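S.K.: Please work out how this folds:
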Amino acid sequence: MANPPGAAAVTRVERLPRRGRPRWLTVLICAVVLLALLIAAADRGGVVFAQHEMAVQIKKEGFPTTPKVTIKGFPFLTQVVSRHFGDVRLEAGRITEGPLRITNLKVRARDVRVDSGFSSGTLGSVDGTAFVSFKDLASASDNPDLVLTAAGNNLVKAKMDLGITEATATATVTKQGNSIVVRTQSIEGFSRSDIGNDLDFTVPVKGLPMGLTFQSVTVSAAGVGLHVTGRNVKFSDS
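M.R.: Sure, this is the predicted structure:
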């Protein structure tokens, strides 16, 4: 049976090979992707190196162990070229300052400038929290049997073993000068004259790493947070 008019032409069109992407374009796309991956890897590798070097030098500013340093921002390599970092996070633990042990310190540094070898620099501004657990705060008092728990609104519940019984008091936690001050407000089952000032104590907060200063105190479920700040904090390998 003869094909209808135009059938042969349709068949020829259907058999034409499909034109794919030019080879040079495929190679170019692969090269661009590979270059991007290499730049990203170099960027992240540079971050790891810079964080380590910065942490080693900052440790010398009053930290008992090397703090954890995290440099924020991408791309990182442009920050290296300018030696200017907009956002750097520092974290350290178990910092002993006099009778007080700081359980954990977390701060955010801005406007960080370093020299070409990361051996010295300046933290433009530092803001964060020094956390002190209730256990560590109680240990800093003169009463080894004192137990502290949260009572809300910057209040703590203080319990003390009196031998034949236990005294429980509600106390305020405030900042006075450079000290944390715990003062009894009410005592369950006893008069103030019975207990005196046995549940009251003051803990100095001074000599913080990097010259940080203590601004305020808040009570949380697990302890107290000290708002700490600093400006133009310098660090170096000397």
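S.K.: make it CA atoms for all contacts and neighbour counts henceforth
M.R.: Will do.
S.K.: how much space is there between Ser82 and Val47?
M.R.: Distance, Ser82 to Val47, using Cα to Cα, to the nearest Å: 14 Å.
S.K.: Which one's more surrounded, the two?
M.R.: Of the pair Ser82 and Val47, Val47 is the one with more neighbours under other Cα atoms under 10 Å, namely 22 against 12.
S.K.: One more sequence to fold, the one below, so I can look at both together:
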Amino acid sequence: MGKGLVVGLVALGLVGVGAYVADGFARDSAEDSAAVLLSQRLQVDGTPDVRIDGFPFFPQLLARSLDDVRVSARGVELEGVEVTDVVVDATDVSLDQPYQVGTLRLEATVPTSTVEQVVADRVPVDVAVDGGMLRASGEILGIPLSAGLVPRVVDGRLQVDVQDVTLGTGELRLEDLPGDVAERLVGIEVPLDGLPAGIVLEQAVVVPDGVRVTASGTDVDLERLP
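M.R.: Here you go, the predicted model:
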């Protein structure tokens, strides 16, 4: 009886190992397939990394709903605006129609070069990170201009507000700038229209590479991705 018990335990252990390996293989295959699909569906820089959490995987597959999924990519283009260091965390991801996500959180960095391009469309300046804000530098009527820019989210839109302005050697109020310069420095919006429908921009913070934005949403329809 003792020997039979040992043999039985060994057999169960082998079955468990086999199930674990099969479960891991299925998970790896699903992650690879998802990465390929995302590369085909979105304009991604490099190959995205997909990680499906939760063990075991087979019950999630049978239920046609994934508990937790994390996708990261070096860069993604959102309707002409490229964002970098993209991380997406999603829960309750449906594998059947209608394809939906229970909750989705997205973080990405809008590079300084992108902000510079948007600001330069109004005023010809260079933009760089300056501590906890952005600094626009250029010339107006041949006089050196420096303006501190602070990003913020207004009604789900990313804007940069002018905090301080220096023209030449003197600090000015925005309304004291010559001509229509003040108007061109107010309400500068960085378009992020390529975000999935149902995802709302919530936060913007200056980081060494640009502006780190956070967006989230619930009951997101995956079929309405850009």
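S.K.: and Asp23 of structure 2, how many neighbours?
M.R.: For Asp23 of structure 2, using other Cα under 10 Å, the count is 17.
S.K.: Excluding chain neighbours, what is closest to the one residue sitting closest to the centre of structure 1?
M.R.: Closest to where the C-alpha atoms of structure 1 average out (Cα atoms, centre = their mean) is Lys106, at 3.6 Å. Excluding its sequence neighbours, the residue lying closest to Lys106 of structure 1 (Cα to Cα, 6 or more residues apart in numbering) is Glu91, at 4.5 Å.
S.K.: Isn't that neighbour up against Leu105?
M.R.: Yes. The criterion here is Cα atoms under 8 Å, and Glu91 of structure 1 meets it with Leu105 at 5.5 Å.
S.K.: of the two, who's got more company?
M.R.: Neighbours were counted for Glu91 of structure 1 and for Leu105 using other Cα under 10 Å; Leu105 has more, 21 against 18.
S.K.: The aligned partner of that one in structure 2 in helix, strand or coil?
M.R.: Counting by TM-score structural alignment, Leu105 of structure 1 lines up with Val86 in structure 2. Three-state assignment for Val86 of structure 2 (DSSP: H, G, I helix; E, B strand; the rest coil): strand.
S.K.: hang on, the earlier thing: counterpart of the residue nearest to Lys106 of structure 1 in structure 2?
M.R.: With TM-score structural alignment as the criterion, Glu91 of structure 1 matches Ser72.
S.K.: Check which helix or strand the equivalent of Phe131 of structure 1 over in structure 2 maps to.
M.R.: Superposed on structure 2 with TM-score structural alignment, Phe131 of structure 1 falls opposite Thr109. Using DSSP states H and E, Thr109 of structure 2 sits in strand 100-111.
S.K.: Quick one: list the elements packing against that strand.
M.R.: strand 81-94, strand 210-221 (3 or more Cα pairs under 8 Å, 6 or more residues apart in numbering; DSSP states H and E).
S.K.: State the distance from Val207 of structure 2 to Glu82 of structure 2.
M.R.: 16 Å.
S.K.: just the helices in structure 2 please.
M.R.: 2-41, 58-63, 112-120, 181-184 (DSSP state H).
S.K.: can I get those in CSV with distance to Gly102 of structure 2?
M.R.: Shown next, in CSV, are the helices of structure 2 (distance: least, Cα to Cα, whole Å):
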stretch, distance to Gly102 of structure 2
helix 2-41, 18
helix 58-63, 15
helix 112-120, 31
helix 181-184, 41
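S.K.: Could you single out the most deeply buried of the ones you listed?
M.R.: A comparison of those by mean neighbour count, using mean count of other Cα atoms under 10 Å, puts helix 112-120 on top with a mean of 18.
S.K.: what's the angle between that one and strand 81-94?
M.R.: Counting by axes from the mean of the first three to the mean of the last three Cα atoms, to 10 degrees, helix 112-120 of structure 2 lies at 120 degrees to strand 81-94.
S.K.: ok now helix 112-120 of structure 2, how far from the chain's centre?
M.R.: 18 Å (Cα atoms, centre = their mean, to the nearest Å).
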